[in-house]
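> Build me a model from this:
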Amino acid sequence: MSFVNVPAGSHFPIQNIPFGVISTASDATPRPATVIGDHAVDLRAVAEAGLFNGPLLKAVAKDVFSKPSLNAFMALGRPAWREARHTLQALLAASGPVVDLRESQELQAKILVPLAHVTNHLPAEIGDYTDFYASKEHATNVGIMFRGKDNALMPNWVHIPVGYHGRSSSVVVSGTPLHRPCGQILNPATKLPEFGASKKLDIELEMAFFVGTGNKLGDRISVKDAEEHIFGVVVMNDWSARDIQSYEYVPLGPFLGKNFGTTISPWIVTLDALEPFRVAQPHQDPAPVAYLQDPTQDKNTYDIKLEVDWKPRNHTEAHTIVKSNLKYMYWSFKQQLAHHTINGCNARTGDLCGTGTISGKDQSEFGSFLELTWNGANPVNVKGETRTFLEDGDEIILRGYCEGLVDGQNVRIGFGEAAGAILPAKPFSG
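Next comes the predicted model:
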């Protein structure tokens, strides 16, 4: 338990301790933080008070927690991440030998900030962004739509975690609105491309992991060591313009249909916080090649409940239209990272890797409007509003959380929201 009040159903109990970057009206400088209940915990203030006194952080805490991103902290490695998390849990505990913060109103005033007074920023400087295609149900649905049941999955899909390199510059933090993208779209009647605003603007319900420590160019990260390199996980919406994407993706894959915006939740949840929720990933048939197998672990994914809420334009309430789960994902985080580096590609601190859309077997678990409406054939209808794809003014809110017993308490370990609204396309006069 924490001495800080944690409301029922909060994503942020003391068993979580995620990491992010905040600023406030009184101090606009972005700096690292964690969150407990309805309060951010200013890690720069914790460091300045000398409360990070463990062997790995004592000498460097003031430096790494005064940076405008988490990269310097992430680069320290998993032992330092664990030390920070354990220190913060001890400081925030309702009882125990560490009393500095619990018994000092002065320190609490400096360190604890109501979330209502906080502005969230991107938690890391993202050098590179890779998006995978790791859900078998999603890949199969898309394949059936465009190639038919007999050719739904491409032959390589069950052998490698398929992915493509995205655009890190357009990754944004939750709450950032995005303009409807424009591009060339094939006119089905004339079979010629026409320039215009996307009419098939979509979402992708994803999760993503941040690389904490990378590898040298030419080296590899093995699947059994991959979790030591993964700093933590966020919820992600890979917004997609399906009509632009469908015209451009042959022969080299997604480009303008994807890189206009990708939204992530502001708090990075560590693998240590997710540890109690490990589960087995789906059976892989055929068995992956050796470099994608980890004989030391039989639970390689996490039971993370995922939700998509849709708030139509001019509505005051959002409505849940999708409930899915990370555990459906065919290729695990560590398989994705191991495959990414098997050719000697150097992952770096702050790199972001998305899972691709996460879908389950039932329609209520499909993680995109493309699947929910079967490419527009079966519109979604909620409270009198009908959609095939998103309209201007619509807002999408993604959430993810684990729920169950941790240390004898039933808790919810969550990620907060990855939310964004769609603005009209900007006029083009070129």
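
> going forward, measure contacts between C-alpha atoms and count neighbours the same way
Fine.

> now the strand or helix carrying residue 84, how far from the centre of its chain.
Here residue 84, judged by DSSP states H and E, is contained in helix 78-92. Its chain's C-alpha centre and that of helix 78-92 lie 22 Å apart, by CA atoms, centre = their mean, to the nearest Å.

> pretty sure residue 185 contacts residue 247?
Yes - the pair residue 185 / residue 247 is scored as a contact, 6.2 Å apart, by CA atoms under 8 Å.

> where exactly do the strands run in the stretch 1-150 of the chain?
20-24, 31-36, 39-42, 112-114, 118-121, 129-132 (DSSP state E, counting those that start in this stretch).

> how about those, which one is nearest residue 343?
strand 129-132 (15.1 Å; CA to CA).

> Summarise which helices and strands the closest one is packed against.
strand 163-165, strand 352-354 (3 or more CA pairs under 8 Å, 6 or more residues apart in numbering; DSSP states H and E).

> on that earlier part again, tell me the angle the helix holding residue 84 makes with strand 31-36.
If you take axes from the mean of the first three to the mean of the last three CA atoms, to 10 degrees, helix 78-92 sits at 60 degrees to strand 31-36.

> now the other sequence, so there's something to compare against:
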Amino acid sequence: MTWIDLPDATPFGPDNLPLGVFRLGDEEPRIGAAIGDHLIDLAPVASAQMLDGSQLFNQPTLNAFLALGRPAWKATREWLLDLVRNENNRDAVEPHLVPRDAVTMLLPFEVADYVDFYASEVHATNLGRLFRPDSEPLLPNWKHLPVGYHGRAGTVVASGTDIVRPSGQRKAPTDTEPSYGPSQRLDIEVELGFVVGTPSALGTPVGVDAFEDHMYGVVLVNDWSARDLQAWEYVPLGPFLGKSFATSISPWVVSLEALKDAMVPLPQQDPPVLPYLRGDLQNPDITFEVRWNGQLVSTPPYREMYWSPAQMLAHLSVNGASVRTGDLYASGTVSGTAKDQRGSFIELSWGGREPVTVNGEERTFLQDGDEVTITGWATTKDGRRIGLGEVTGRITPARK
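Have a look, this model is predicted:
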């Protein structure tokens, strides 16, 4: 299917071609498409072929390309597919194939706004049992709307960025007063992020049927969480400092077009949702792998998520809130029913009461120097894998 030599089981085959922003040496950042162990430096190829909008690939972010909208996204994908499938393009492309290990990958787009949802029933139930053991785990609104909160766009960082341990107020149940200091219960959250391309007008909701007109693609997300800060602050207004210090995303944005053969019907929702949340709803069939200091500890599945990506976008905008090019919203923690499918360490260690053995050492929450890498891939109906790459981060000590 391609004239480019590819390694076995590459996450970036000729049907994928995700876009990202790279820097080669001291050169200016620009846009590339991943294939195998290489990327295609798109600016010179597009310029030589006199492609409309070729200058957009010479930009340091994807935002200008994302703003073009769905017809341009589809046309670009068809051009990319032809580049790697048609032998006649070898002479034009081959000089601009760059080894991926020779470049530095950057944040792929400038994040406009960031919203984090809470779309996994398994995760929400687990957290409810841990945080509110004497109450029903799911609050009354949970199955009627996709619960979420607005986060900080300015602390969304590229994969590979070190994560400084946050400090703040925390109060254990046995303490009489709160104290201040570095988080002692630092955690991860395995999430899928959705990248908005086409904006909407203020006051005009985006319906579930318009999802594909606004949404370009997906990234992997690790929404780092300070559980001790979160537990003390989140009542009555929800997450704040326990979440806002850092959110890591993967460098490659995988288009919805690349994922179209990996979509599955949304699980049945009970009770029935309100009309603005109804439609032909789907989830991508994605599997994640979580490695803690190199050891595989969890494999969360996305396909069983309770709320669909289209419902999240519809609810985000139903009050008339606009979406902007570069908006990012995330699914919330992805957790499956099995213990080794839990997408956060507070679940995996059950609140710290069941330590996890990592390379011979017991862990409950993250220690300084720990590194977490999340990878993921979508599985198509005919068994092909569409890789999402990886997002990684290492914990460094709190600053005084």
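
> Quick TM-score on the pair, please.
Here the TM-score for the pair of chains, by TM-score structural alignment, normalised by the length of the second structure, is 0.97; 400 aligned residues with a CA RMSD of 1.4 Å.

> higher neighbour count, residue 185 and residue 247 of the first structure?
A direct count of neighbours by other CA atoms under 10 Å for residue 185 of the first structure and residue 247 places residue 185 higher, at 23 against 18.

> And the more buried one? What does it align with in the second structure?
The equivalent of residue 185 of the first structure in the second structure is residue 170 (alignment by TM-score structural alignment).

> do residue 201 of the first structure as well
That one, residue 201 of the first structure, aligns with residue 186 by TM-score structural alignment.

> Enumerate every residue touching that match.
165, 224-228, 365-367 (CA atoms under 8 Å, 6 or more residues apart in numbering).

> Leaving aside the residues adjacent along the chain, what's closest to it?
residue 226 (4.5 Å; CA to CA, 6 or more residues apart in numbering).

> who touches the one you found in this structure?
Residue 226 of the second structure touches 166, 183-187, 242-243, counting by CA under 8 Å, 6+ apart.

> And those, which two are furthest apart?
184 and 243 (14.2 Å).

> Tell me which of these two has more neighbours.
Of the pair residue 184 of the second structure and residue 243, residue 243 is the one with more neighbours under other CA under 10 Å, namely 20 against 17.

> Helix, strand, or coil at residue 335 of the first structure?
helix (DSSP: H, G, I helix; E, B strand; the rest coil).

> Does it touch residue 163 like I think?
No - applying CA under 8 Å as the test, residue 335 of the first structure and residue 163 come out as separate, 12.0 Å apart.

> which of the residues in the helix or strand where residue 415 of the first structure lies are buried?
Using DSSP H and E, residue 415 of the first structure maps to strand 409-423. Buried residues in strand 409-423 of the first structure, counted by 16 or more other CA atoms under 10 Å: 411-423.

> what do you get for stretch 180-191 of the second structure?
Buried, per 16+ other CA under 10 Å, within stretch 180-191 of the second structure: 182-191.

> With stretch 314-331 of the second structure instead?
For stretch 314-331 of the second structure, using 16+ other CA under 10 Å, the buried residues are 314-318, 320-331.

> Kindly report the same for stretch 208-226 of the first structure.
Buried, per 16+ other CA under 10 Å, within stretch 208-226 of the first structure: 208-215, 220-224, 226.

> try stretch 122-131 of the second structure
Those would be 122-124, 126-129, for stretch 122-131 of the second structure by 16+ other CA under 10 Å.

> Read off where it ends up in the first structure.
Going by TM-score structural alignment: stretch 122-131 of the second structure matches residues 137-146.

> average distance between the matching stretch and the second structure?
Following superposition, stretch 137-146 of the first structure is found to deviate from the second structure by 0.8 Å on average (mean CA distance after the TM-score superposition for the first structure).

> just how off-centre is that stretch within its chain?
For stretch 137-146 of the first structure, the distance to the chain centre is 23 Å (CA atoms, centre = their mean).

> Next up, the contacts around the counterpart of residue 420 of the first structure in the second structure.
Mapped onto the second structure by TM-score structural alignment, residue 420 of the first structure lines up with residue 393. Applying CA under 8 Å, 6+ apart to residue 393 of the second structure gives the contacts 159-163, 248, 371-373.

> So among those, which ones count as buried?
Here, 16+ other CA under 10 Å leaves 159-163, 248, 371-373 buried among those.

> Tell me which stretches of the first structure form helices.
43-48, 61-64, 71-74, 78-92, 105-111, 136-147, 242-248, 271-274, 333-341, 369-372 (DSSP state H).

> For those helices, please prepare CSV with the additional fields distance to residue 167 of the first structure.
Formatted as CSV, those follow (distance: least, CA to CA, whole Å):
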stretch, distance to residue 167 of the first structure
helix 43-48, 29
helix 61-64, 26
helix 71-74, 19
helix 78-92, 27
helix 105-111, 35
helix 136-147, 22
helix 242-248, 15
helix 271-274, 25
helix 333-341, 16
helix 369-372, 22
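
> so which of those comes closest to residue 403 of the first structure?
helix 271-274 (10.0 Å).

> tell me the average deviation of that closest one from the second structure after fitting.
Using mean CA distance after the TM-score superposition for the first structure, the mean distance for helix 271-274 of the first structure is 0.7 Å.

> In TSV, list the buried residues of strand 409-423 of the first structure along with distance to residue 39 of the first structure.
Shown next, in TSV, are those (distance: CA to CA, whole Å):
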residue	distance to residue 39 of the first structure
411	17
412	16
413	15
414	15
415	14
416	13
417	16
418	18
419	20
420	22
421	25
422	29
423	31
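
> Looking at these, which is nearest residue 93 of the first structure?
Distances from residue 93 of the first structure to the buried residues of strand 409-423 of the first structure, taken by CA to CA, are shortest for residue 411, at 15.3 Å.

> what sits against residue 36 of the first structure?
4, 6, 12-14, 17.

> Same check on residue 98 of the second structure?
Counting by CA under 8 Å, 6+ apart, residue 98 of the second structure has contacts 38-41.

> What residue in the first structure is paired with it?
Per TM-score structural alignment, residue 98 of the second structure is aligned with residue 113.

> Distance of its match relative to residue 356 of the first structure?
34 Å (CA to CA, to the nearest Å).

> and the residue of the first structure positioned farthest from its centre, how far is that from residue 184 of the first structure?
The C-alpha centroid of the first structure is most remote from residue 190, which lies 39.7 Å away (CA atoms, centre = their mean). Separation of residue 190 of the first structure from residue 184 of the first structure (CA to CA): 14 Å.

> before we move on, what about residue 77 of the first structure?
44 Å.

> Over to residue 239 of the first structure?
Residue 239 of the first structure is 17 Å from residue 184 of the first structure, by CA to CA.
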